[in-house]
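[1] sequence and predicted structure are below.
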Amino acid sequence: MADDGTKQSPNVWPLPKFYFRVKWDSNEMSFQEVSGLDIQSEEIKYRSGNSPVFSVIKMPGMKKYGNITMKKGVFKGDNKFWDWLNQIKLNTIKRVPVTISLLDEEGNDTMVWTLTNAWPTKISSTDLKSEGNEVAIESIEIVHEGLTIANK
């Protein structure tokens, strides 16, 4: 009799990355791709003049968050990206929380990335090809002031 996998530990296989949900503010949006979920600690180099070691030491400095790029299909009458970007007026913009959730087979959150005070910095429209056979894709690049990760 073949093993149906019911006795298998849930930690045998890594999570697939193709089932995810994006919420920004209170709206849920569909995206084809999300990238840029990274955090980096900048290094501080220091060496005192009387150090017997002839090299610098490296200390952790300020955290740096990468910009998040999201891509989605273009739909007639869907101007959400442009409407948000057009709200920028002299250093003011509506900053919103963005939640990106990796889902399991039942649609439950397994990993959740939460962006603090996100706002758009760049929008890229689709390319156009007279002989193309692809879907029109637009992208938005957003900046944020913090990233938390919860692995459930």
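    Sure thing, it's come through. Residues are numbered from 1 along each chain as shown.
[2] going by C-alpha atoms from here, please, whenever you check contacts or count neighbours.
    OK.
[3] which residue ranges of this structure form helices?
    80-85 (DSSP state H).
[4] distance-wise, check Trp132 relative to Glu33.
    Heads up, residue 132 is Gly, not Trp. Distance of Gly132 to Glu33, computed by Cα to Cα, to the nearest Å: 20 Å.
[5] so those two - more neighbours on which side?
    Glu33 (13 against 9; other Cα atoms under 10 Å).
[6] need the contact list for the more buried one.
    Contact criterion Cα atoms under 8 Å, 6 or more residues apart in numbering gives Thr69, Met70, Lys71, Lys72 as the residues in contact with Glu33.
[7] now tabulate these in CSV and tack on distance to Leu37 and neighbour count.
    Putting these into CSV (distance: Cα to Cα, whole Å; neighbours: other Cα atoms under 10 Å) gives the following:
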residue, distance to Leu37, neighbour count
Thr69, 9, 18
Met70, 11, 19
Lys71, 14, 20
Lys72, 17, 18
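[8] for comparison:
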Amino acid sequence: MTPPTIDTDQRYTFVLEVVGRTLGNFASVQGLEATVQVFEYREGGNNDLVHRLPGAVSYPNLVLSGGMMTPALSSWFRETRLGATRQEVTLTLSADGQVVRRWSFADAFPVRWVGPTFDAGSGRVGAEVVEIAHGGLTELPT
């Protein structure tokens, strides 16, 4: 099976939303993965066979960068620190305004925010970074 190709002439962006609020637009995302723990079980008396059984699934934190957040992100960050419940987060990948793929992240909450960096000598403003812990991901229909 050949993996799909990506048209590099299109402008891709990730949009992060929580409870109907847009948190920001980003150019880069890390952490779209799931890992299944594997348990090995050796059958007694049979040294040629090892049963490999699936265990728990783990998910790394979602890290979004290359963008600027909206004030809704700082509100969500503050609400979480004050004891608000975890929320479902939706991440949408768009190409030139058309939805390509969507994911939902259960029980999500922000764990790190890095504000924009400033370099007075160059006049450039760096993009913000947000890291989100979650309890699992599901791909949504587009």
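    Happy to help now that I have it. Every value quoted in this text rests on a predicted model; they were computed, and no experiment measured them.
[9] and the contacts of Glu33 of the first structure as TSV, adding distance to Gly49 of the first structure?
    Below are the contacts of Glu33 of the first structure laid out as TSV (distance: Cα to Cα, whole Å):
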residue	distance to Gly49 of the first structure
Thr69	44
Met70	48
Lys71	51
Lys72	54
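[10] in strands, which of those fall?
    Among those, the members found in strands (DSSP state E) are Thr69, Met70, Lys71, Lys72.
[11] mind picking the one among those residues that's closest to Gly146 of the first structure?
    Within those, distances to Gly146 of the first structure taken as Cα to Cα reach their minimum at Thr69, with 15.3 Å.
[12] from what I can see that closest one touches Glu138, true?
    No - because the distance of 10.4 Å does not satisfy Cα atoms under 8 Å, Thr69 of the first structure is recorded as not touching Glu138.
[13] which residues of the first structure fall in strands?
    Under the criterion DSSP E, the first structure carries strands at the ranges 20-24, 27-29, 33-35, 39-46, 57-65, 68-73, 96-103, 109-124, 137-143, 147-151.
[14] closest to Trp13 of the first structure out of the ones you listed?
    That would be strand 109-124 among the strands of the first structure, by Cα to Cα, at 13.5 Å.
[15] contacts for the closest one?
    Contacts to strand 109-124 of the first structure, defined as Cα under 8 Å, 6+ apart, come from residues 37, 81-82, 84-85, 93-104, 138-152.
[16] so that strand corresponds to what in the second structure?
    The counterpart of strand 109-124 of the first structure in the second structure, counting by TM-score structural alignment, spans residues 99-114.
[17] what comes up buried for that stretch?
    Neighbour-count burial for stretch 99-114 of the second structure flags Arg102, Trp103, Ser104, Phe105, Ala106, Ala108, Phe109, Pro110, Val111, Trp113 (criterion: 16 or more other Cα atoms under 10 Å).
[18] dump the residue contacts of the spatially closest residue to the third one that is not a sequence neighbour.
    If I follow you right, that is Ser104 of the second structure. Excluding the flanking residues, the one nearest Ser104 of the second structure by Cα to Cα, 6 or more residues apart in numbering is Thr90, at 4.5 Å. With contact taken as Cα under 8 Å, 6+ apart, Thr90 of the second structure is in contact with Leu16, Glu17, Val18, Arg102, Trp103, Ser104, Phe105.
[19] picking that back up, now tabulate the buried residues of stretch 99-114 of the second structure in TSV and tack on distance to Val36 of the second structure.
    Below are these laid out as TSV (distance: Cα to Cα, whole Å):
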residue	distance to Val36 of the second structure
Arg102	22
Trp103	19
Ser104	19
Phe105	17
Ala106	17
Ala108	20
Phe109	22
Pro110	24
Val111	23
Trp113	28
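[20] what's the match for Pro60 of the first structure in the second structure?
    Per TM-score structural alignment, Pro60 of the first structure is aligned with Pro54.
[21] number of residues surrounding that match?
    Pro54 of the second structure has 11 neighbouring residues, counting by other Cα under 10 Å.
[22] I figured it hits Thr35, correct?
    No - the pair Pro54 of the second structure and Thr35 fails to qualify as a contact (Cα under 8 Å) at a distance of 10.2 Å.
[23] how close does the counterpart of Arg42 of the second structure in the first structure get to Ser139 of the first structure?
    With TM-score structural alignment as the matching criterion, the partner of Arg42 of the second structure in the first structure is Arg47. Counting by Cα to Cα, the gap from Arg47 of the first structure to Ser139 of the first structure is 44 Å.
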